[in-house]
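[1] 3D model of this:
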Amino acid sequence: MEISIKKFNQLSLSELYHILQLRAEVFVVEQDCVYQDIDGKDEKALHIIGKHNGEMVAYTRCFDKGFYFEEASIGRVVVKQEQRKYGYGHQIMTTSIKAIKDRFNTDHIKLSAQQYLIKFYESHGFKSEGEGYLEDGIPHIAMKK
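    Purely as a prediction, here's the structure:
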């Protein structure tokens, strides 16, 4: 998988379209969750894009400390359903963590994890914090690294 890191103003229209398409495909359609994905925060995010054979298959968005949480954060972690068996989720997370260290000069990261993915995030050094909660009707938990 080829990974690129871009600020919002560096995204092409085609890349933005495919980011929104992938997020809707997984978070809205696959997870059957109606929520406001276009939340006005993409312009402040660092976009981590994974492509395989020219197709967008993985994505995250990252924020500097103090924007989303007190710590830097990773969100909208997504891998195309039929591509999950290839380890792209781990690759995109590893790159996202490194991008936060390199671009935002911090190792302190917080995310809001879907609870069924706790072990995935733990494998990247995150630890659960506090009680679980519902976010858009899906069980989540705060995790920090």
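[2] drop to CA atoms for contacts and neighbour counts, all remaining ones
    Noted.
[3] which secondary structure elements does the longest helix seen in the chain contact?
    With DSSP state H setting the assignment, residue counts place helix 88-104 as the longest helix in the chain. Helices and strands touching helix 88-104, as assessed by 3 or more CA pairs under 8 Å, 6 or more residues apart in numbering; DSSP states H and E, comprise strand 2-7, strand 46-52, strand 55-63, strand 72-79.
[4] If we use 10 Å, what do you get?
    strand 2-7, strand 46-52, strand 55-63, strand 72-79, strand 109-114, helix 118-122 (3 or more CA pairs under 10 Å, 6 or more residues apart in numbering; DSSP states H and E).
[5] Which among the ones you listed is found nearest to H18?
    Proximity to H18, assessed across those by CA to CA, is greatest for strand 55-63 (6.8 Å).
[6] That closest one: which residues count as buried?
    Of the residues in strand 55-63, those with enough neighbours to count as buried (16 or more other CA atoms under 10 Å) are 56-63.
[7] To check against the first, give me the structure of this:
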Amino acid sequence: MWQIQTFSELDQIDLYQILALRTATFVVDQKRIYQEVDGQDLKAIHVFNRSPARQIAAYARVFLSDQGTKVTFGRVVTAPEFRGQGLGAKLMELVLTTIAQRFPGIPIEIEAQIQVVPFYEKYNFTKIGEPFIFQQTPHVRMGHLAL
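    Take a look at the predicted model:
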């Protein structure tokens, strides 16, 4: 079941599972040591799929930049046991719909890990500038026109 919720709307179990999935993926699996819980969750809109067994299957968060001039999203992940089922595509559709509804007319800019650039290009994101290292991982900025 797909959910779109602010931080205050998340229940304890969903929040725990979201943080556990993100940490397992972006810290443990990718062997990156960094503060994964970074303070952005408090202002983010959380887009996720919960399986019938109440497991977080796919997740992303959407929020305005600190200056409020751009909208961004990140922590895009599908749990390993749910990959290959089209959840990533549905997640991106919901992320872009959420941005269009809640942040209309604001340009989108993300920082994508290099290996997922082709995924974002399918949704009309284009590279901005040169690759850079963020949290021990090569990234590139990508932009999209306002929705």
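[8] Measure how the longest helix of structure 1 sits relative to strand 46-52, angle-wise.
    When axes from the mean of the first three to the mean of the last three CA atoms, to 10 degrees is applied, the directions of helix 88-104 of structure 1 and strand 46-52 differ by 150 degrees.
[9] how big's the offset between helix 88-104 of structure 1 and structure 2?
    Comparing helix 88-104 of structure 1 with its match in structure 2 after superposition yields a mean distance of 0.8 Å (mean CA distance after the TM-score superposition for structure 1).
[10] Buried residues, stretch 17-27 of structure 2. List them.
    Neighbour counts using 16+ other CA under 10 Å place 17-18, 21-23, 25-27 of stretch 17-27 of structure 2 among the buried residues.
[11] repeat for stretch 116-124 of structure 1
    When burial is assessed from 16+ other CA under 10 Å, stretch 116-124 of structure 1 yields the following buried residues: 118, 121.
[12] Which part of structure 2 matches that stretch?
    Across structure 2, the stretch matching stretch 116-124 of structure 1 (TM-score structural alignment) is residues 115-123.
[13] Provide the contact partners of that stretch at residue level.
    88-89, 92-93, 96, 110-112, 124-127, 138-144 (CA atoms under 10 Å, 6 or more residues apart in numbering).
[14] From these, list just the buried residues.
    So, by 16+ other CA under 10 Å, the buried ones in the contacts of stretch 115-123 of structure 2 are 88, 92, 96, 110-112, 125-127, 139-144.
[15] ok so, going back, just the closest of the buried residues of stretch 17-27 of structure 2 to S8 of structure 2, please.
    The shortest gap between S8 of structure 2 and any of these belongs to I18, at 14.1 Å (CA to CA).
[16] and that closest one, that one's in a helix?
    Yes: going by DSSP: H, G, I helix; E, B strand; the rest coil, the assignment for I18 of structure 2 places it inside a helix.
[17] roughly how far apart are the nearest residue to it once chain neighbours are set aside and A112 of structure 2?
    Take I18 of structure 2 and drop its neighbours on the chain: the residue closest to it by CA to CA, 6 or more residues apart in numbering is I56, 6.5 Å away. Counting by CA to CA, to the nearest Å, the gap from I56 of structure 2 to A112 of structure 2 is 22 Å.
[18] secondary structure class for the nearest residue to I33 of structure 2 once chain neighbours are set aside?
    Of all residues not flanking I33 of structure 2 in the chain, V27 sits nearest, at 6.0 Å (CA to CA, 6+ apart). Going by three-state DSSP, the secondary structure assigned to V27 of structure 2 is helix.
[19] List the contacts of V27 of structure 2.
    Applying CA under 10 Å, 6+ apart to V27 of structure 2 gives the contacts 21, 33-36, 135.
[20] ok, these in structure 1, which still hold?
    Contacts conserved in structure 1 for the contacts of V27 of structure 2, using both residues aligned by TM-score structural alignment, their matches' CA atoms under 10 Å: 21, 33-36.
[21] Fine by me, we can end here.
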